[in-house]
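Visitor: predicted model, plus sequence, below.
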Amino acid sequence: MINPTTDAIGALAIYAGLNTLILLWLAFQTGRVRQSEKVLMGDGGNPRMIRIMRGHANAIEFIPVTLIALLVAALLGGPAWAIHGAGLLLTVGRFLHALHFTAADAPAWQRSAGTGLSILAMLGAALWALFAGLSTIV
């Protein structure tokens, strides 16, 4: 059986913590917009509410799945440098993306760069987890 390295799990813990803080920040911002726009439920058809909710939902779509794939890779012996690489891409990507959705007049490059980095992280984590899993049955 493969023993995960403490370094790889430690690396994952850093990015799990940072990305959880990003999710909390987005949740707080969503609540702030909800109060300022007086939208108690759903989006109320309010463009600002729709924007912040979409940014929050997008983070929920990317962060957990990528962290789960990184966890699997770390548990199956993935090196800490790989976890740091994908974790850093995910964290920077999610932060840039969140910046775009929390500001009404954010530059478009934040969304594009954030999405691109997040996709690279998710793809890398998925491939690493897939190959690590396949290596256990070969």
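Guide: Arrived safely, thanks for sending.
Visitor: going forward, measure contacts between C-alpha atoms and count neighbours the same way
Guide: Will do.
Visitor: next one: the helix or strand containing residue 20 to chain centre, how far?
Guide: Take DSSP states H and E as the rule and residue 20 turns out to sit in helix 6-37. Here the centre of helix 6-37 is set off from its chain's centre by 9 Å, with Cα atoms, centre = their mean, to the nearest Å.
Visitor: same check on stretch 124-134?
Guide: 18 Å.
Visitor: excluding chain neighbours, what is closest to residue 40?
Guide: residue 34 (6.6 Å; Cα to Cα, 6 or more residues apart in numbering).
Visitor: surely that neighbour and residue 50 touch.
Guide: No - with contact defined as Cα atoms under 8 Å, residue 34 does not reach residue 50; the gap is 10.1 Å.
Visitor: among these two, which residue is more densely surrounded?
Guide: residue 34 (21 against 16; other Cα atoms under 10 Å).
Visitor: how far away is that one from residue 117?
Guide: 29 Å (Cα to Cα, to the nearest Å).
Visitor: over to residue 39?
Guide: Distance from residue 39 to residue 117, by Cα to Cα: 32 Å.
Visitor: ok, second structure coming up, stack it against the first:
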Amino acid sequence: MFDTTALYAGALGLLLVYLSMRVVNLRKSFNVSTGGGGHAALELAARVQANCAEYAPIGLLLLALTEAQGAPALAVHGLGLMLLCGRIFHAIGYGRTPSNFKLRVAGMLLTFGMLILASLGLILHALF
């Protein structure tokens, strides 16, 4: 049950831990316990981490509901890959200085595309 969602949840969990460790290491090196302490690199790393933490949970919830509704495995994997790649691309693009706008936009498009497709699919499945 939820084997496909579990795969993407695990991968996104590892991505979040990686992004979190970047924040922790910068906090240690700048001797900052909370906030950004005026360090642009720390503030950016924290925003990249937070962005992943903001979008991954709703994406995983939609993915799990899609899988629970009996969507074909290929569709669930497609949505999961969109979410995972979207979050990775966005983290790479946003986390660079200067920002890689093309990767950042690609990440946003993949993430938003996944959220829209999964949401519409669930709504249509519920109505019909």
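Guide: Perfect, thanks for sending it. In this text, all values refer to a predicted model and were calculated from it rather than measured experimentally.
Visitor: just give the TM-score of the two.
Guide: Remark: TM-score between the superposed chains equals 0.89 [TM-score structural alignment, normalised by the length of the second structure]; 128 aligned residues with a Cα RMSD of 1.6 Å.
Visitor: helices and strands around the helix holding residue 20 of the first structure, which ones?
Guide: Helix 6-37 of the first structure sits against helix 47-75, helix 80-102, with contacts defined as 3 or more Cα pairs under 8 Å, 6 or more residues apart in numbering; DSSP states H and E.
Visitor: state the distance from the residue nearest in space to the middle of the first structure to residue 77 of the first structure.
Guide: Geometric centre of the first structure, nearest residue: residue 63, 2.9 Å, by Cα atoms, centre = their mean. Distance of residue 63 of the first structure to residue 77 of the first structure, given as Cα to Cα: 21 Å.
Visitor: ok, residue 120 of the first structure next?
Guide: Taken as Cα to Cα, the span from residue 120 of the first structure to residue 77 of the first structure is 21 Å.
Visitor: if you count what's nearby, which of those two comes out ahead?
Guide: residue 77 (18 against 15).
Visitor: counterpart of that one in the second structure?
Guide: Correspondence of residue 77 of the first structure to the second structure, assessed by TM-score structural alignment: residue 70.
Visitor: in three-state terms, label that match for me.
Guide: The three-state label for residue 70 of the second structure, taken from DSSP: H, G, I helix; E, B strand; the rest coil, comes out as coil.
Visitor: next one: it from residue 5 of the second structure, what distance?
Guide: Counting by Cα to Cα, the gap from residue 70 of the second structure to residue 5 of the second structure is 12 Å.
Visitor: same check on residue 103 of the second structure?
Guide: In terms of Cα to Cα, residue 103 of the second structure sits 24 Å off from residue 5 of the second structure.
Visitor: ok, residue 99 of the second structure - contacts?
Guide: residue 93 (Cα atoms under 8 Å, 6 or more residues apart in numbering).
Visitor: err, residue 17 of the second structure, not the other one
Guide: No contacts exist for residue 17 of the second structure under Cα under 8 Å, 6+ apart.
Visitor: any idea what it aligns with in the first structure?
Guide: Using TM-score structural alignment, residue 17 of the second structure sits opposite residue 24 in the first structure.
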